[in-house]
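A.B. asks: Here you go, sequence then predicted model.
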Amino acid sequence: MHFTNMVEDSFAYAKGAVVGEWMRWVLLVVSTIIFPLIMGYVVRIYSGKEPAPELEDWGSLFIDGIKLFIIGLIYSIPVILVFLLFMGGSIALFSTGSNAAAAAGLGSMLLGIVLMIVVSIVISLIAAIGMIRFARKDSLGEAFNVSAILAHIGKIGWGSYIAALIVLWLIGIVFAVIVSILGIIPVIGWLIALFLYPAFIIFQARYMVTIYESAPAPA
């Protein structure tokens, strides 16, 4: 897996989607504000469309975005359950007023945070491929076909897959820093940031597609 090529390909894809396509860029900004629309656009990217697709068939775009949102929400349920279980127990212990119970509550809270992080990471590894499977197969069920998802990740290679996601995570940090700096600039700063968001979302989506397609095709 050549990470430099993947980043360059994703950047070129995002650039082609917005640079020189000013009306599309403005519509993408609007879609980012009405978030199901940009999520629906991500579904179209996940489906493998090249070059970046036009913004059309808005009803279908909105529905696909809602479906992608629901998939993400369902995948977040285990994390929410861990949070409720440990945080609820911690609050109950704190409320007793006992120092020993408070210490136990603090321990429970820290354990809950660690478990939430672990569960979140595991779930995100599966969900990322599941969402692309949903777009490729046009089936909500395929988003939760865990055996097929794990098999696909196995073809990519777990080490390569995780390393590729770390690269994306680092790029995301750089983007967040840039946006934070722009936020300091009155008026024009947040406007520039607003226009950068859809470009970065497209970059992320395309990058995930390159990861997905890095799995060897069946013989």
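C.D. replies: Thanks, I have the structure now.

A.B. asks: CA atoms for contacts and neighbours, from now on please.
C.D. replies: Fine.

A.B. asks: OK, contacts around residue 61?
C.D. replies: Residues touching residue 61, when contacts are defined by CA atoms under 8 Å, 6 or more residues apart in numbering, comprise 36-37, 39-41.

A.B. asks: another structure for you, compare them:
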Amino acid sequence: MTIDLGWVVKYPMNSDDWIRTILIGGGLTLLSILIVPAFLVYGYVLRVLRAGMDGAEEPPVFDDWGTLLKEGVIAFVVVLIYQLIPLIVMAVTVGGSIAAMASGTEAGAGVGIVGLFGGLALSTLLALIFGYVTLIGLANYAHEGTFGSAFDFDVIRSVAVDGDYAIPWLYGVGILIGAVVVASILGVVPIVGAIAGVFVTFYGQVAAGWVWGKGFGDATGLGGTDTEPDPAIA
């Protein structure tokens, strides 16, 4: 399998309305503290996953807001369930470490510091592992349209060990990390740079979401053939 990384990175721009889409997505991300905008972003990411499965050349648009919101809420719940274990591990290890450091003893401080860094490392590793599986669950929900399909462990197990998904997943993570790095650099500029970084990060999410969806589609035999002129994955 080969991946045309350049094509994937430019994917969010493969539409006449791409600037409008990025502006809406970035704006909703900025307003995510209000909760509902965050659900709308989750719903849009599901559409991007579907676009990847279908091999669609153009990114989806923001429309049919009711469906977008409903699916976004379900996607959020799916992510929360998958991330419960990493969150619990973080709460227990970090919380226990802080309590040990607050004991006021040298031994407690030493144990607390070791536990704090160990807990953060373990919870981060678990979040990454469960994140890998979470995307499969989200993609299957995007395909099947039922909440239970997000936890179809037969599908999750078969896709998780399939290189057709694993390789695009790595590329997607790389794209997202690249977007975050660019956003961090822009963040050096007070306010304006930080805001611009949010839009860059959303752009990266769209590109990563497409390649993740394509990987899921290929691993399950759902891959579309709409990318004839410029296939990103061959």
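C.D. replies: Sure, I can see it. Just so it is clear, the structure is predicted and the values come from calculations on it, not from any experiment.

A.B. asks: most neighbours, which of the contacts of residue 61 of structure 1?
C.D. replies: Each of those was scored for neighbours by other CA atoms under 10 Å, and residue 41 scores highest at 29 neighbours.

A.B. asks: Now that one: which helix or strand?
C.D. replies: helix 35-46 (DSSP states H and E).

A.B. asks: how far does the next helix-or-strand element following that helix sit from the chain's center?
C.D. replies: Counting by DSSP H and E, the next helix or strand C-terminal to helix 35-46 of structure 1 is helix 58-94. Relative to the chain's own centre, helix 58-94 of structure 1 is displaced by 14 Å; criterion: CA atoms, centre = their mean, to the nearest Å.

A.B. asks: mean deviation of the longest helix anywhere in structure 1 from structure 2?
C.D. replies: Of all the segments of type helix in structure 1, defined by DSSP state H, the longest one is helix 99-137. Superposing on structure 2 and averaging over aligned pairs (mean CA distance after the TM-score superposition for structure 1), helix 99-137 of structure 1 comes out at 1.7 Å.

A.B. asks: So which residue is smack in the middle of structure 1?
C.D. replies: Of all residues in structure 1, the one closest to the mean position by CA atoms, centre = their mean is residue 128, 6.8 Å from it.

A.B. asks: residue contacts, the equivalent of that one over in structure 2?
C.D. replies: Taking TM-score structural alignment as the criterion, the aligned counterpart of residue 128 of structure 1 in structure 2 is residue 135. Applying CA under 8 Å, 6+ apart to residue 135 of structure 2 gives the contacts residue 212.

A.B. asks: Over to the one 5 residues further on?
C.D. replies: For residue 140 of structure 2, the set of contacting residues under the criterion of CA under 8 Å, 6+ apart consists of 149-150, 155.

A.B. asks: ok, the residue lying closest to residue 166 of structure 2 once chain neighbours are set aside to residue 22 of structure 2 distance?
C.D. replies: In this structure, residue 166 of structure 2 finds its nearest non-sequential neighbour in residue 160, 6.9 Å apart by CA to CA, 6 or more residues apart in numbering. Taking CA to CA, to the nearest Å as the criterion, residue 160 of structure 2 is separated from residue 22 of structure 2 by 30 Å.

A.B. asks: Pick out whichever of the two has more residues nearby.
C.D. replies: A count of neighbours by other CA under 10 Å puts residue 22 above the other of residue 160 of structure 2 and residue 22, at 21 against 17.

A.B. asks: Tell me who's in contact with the more buried one.
C.D. replies: Residues touching residue 22 of structure 2, when contacts are defined by CA under 8 Å, 6+ apart, comprise 199, 202-203.

A.B. asks: Recalculate using a threshold of 10 Å.
C.D. replies: Going by CA atoms under 10 Å, 6 or more residues apart in numbering, residue 22 of structure 2 touches 12-13, 28, 61-62, 199-203, 206.

A.B. asks: Of these, which is the nearest to residue 77 of structure 2?
C.D. replies: residue 28 (18.6 Å; CA to CA).

A.B. asks: so how many other residues sit close to the residue nearest to the closest one when sequence neighbours are not counted?
C.D. replies: In space, residue 28 of structure 2 comes closest to residue 37 once its chain neighbours are excluded; the distance is 5.0 Å by CA to CA, 6+ apart. Look at residue 37 of structure 2: counted by other CA under 10 Å, it has 19 neighbours.

A.B. asks: Structure 1: which residue goes with the residue nearest to residue 166 of structure 2?
C.D. replies: Using TM-score structural alignment as the criterion, the counterpart of residue 160 of structure 2 in structure 1 is residue 153.

A.B. asks: Now do the same for its match: helix, strand or coil?
C.D. replies: Three-state secondary structure (criterion: DSSP: H, G, I helix; E, B strand; the rest coil) places residue 153 of structure 1 in helix.
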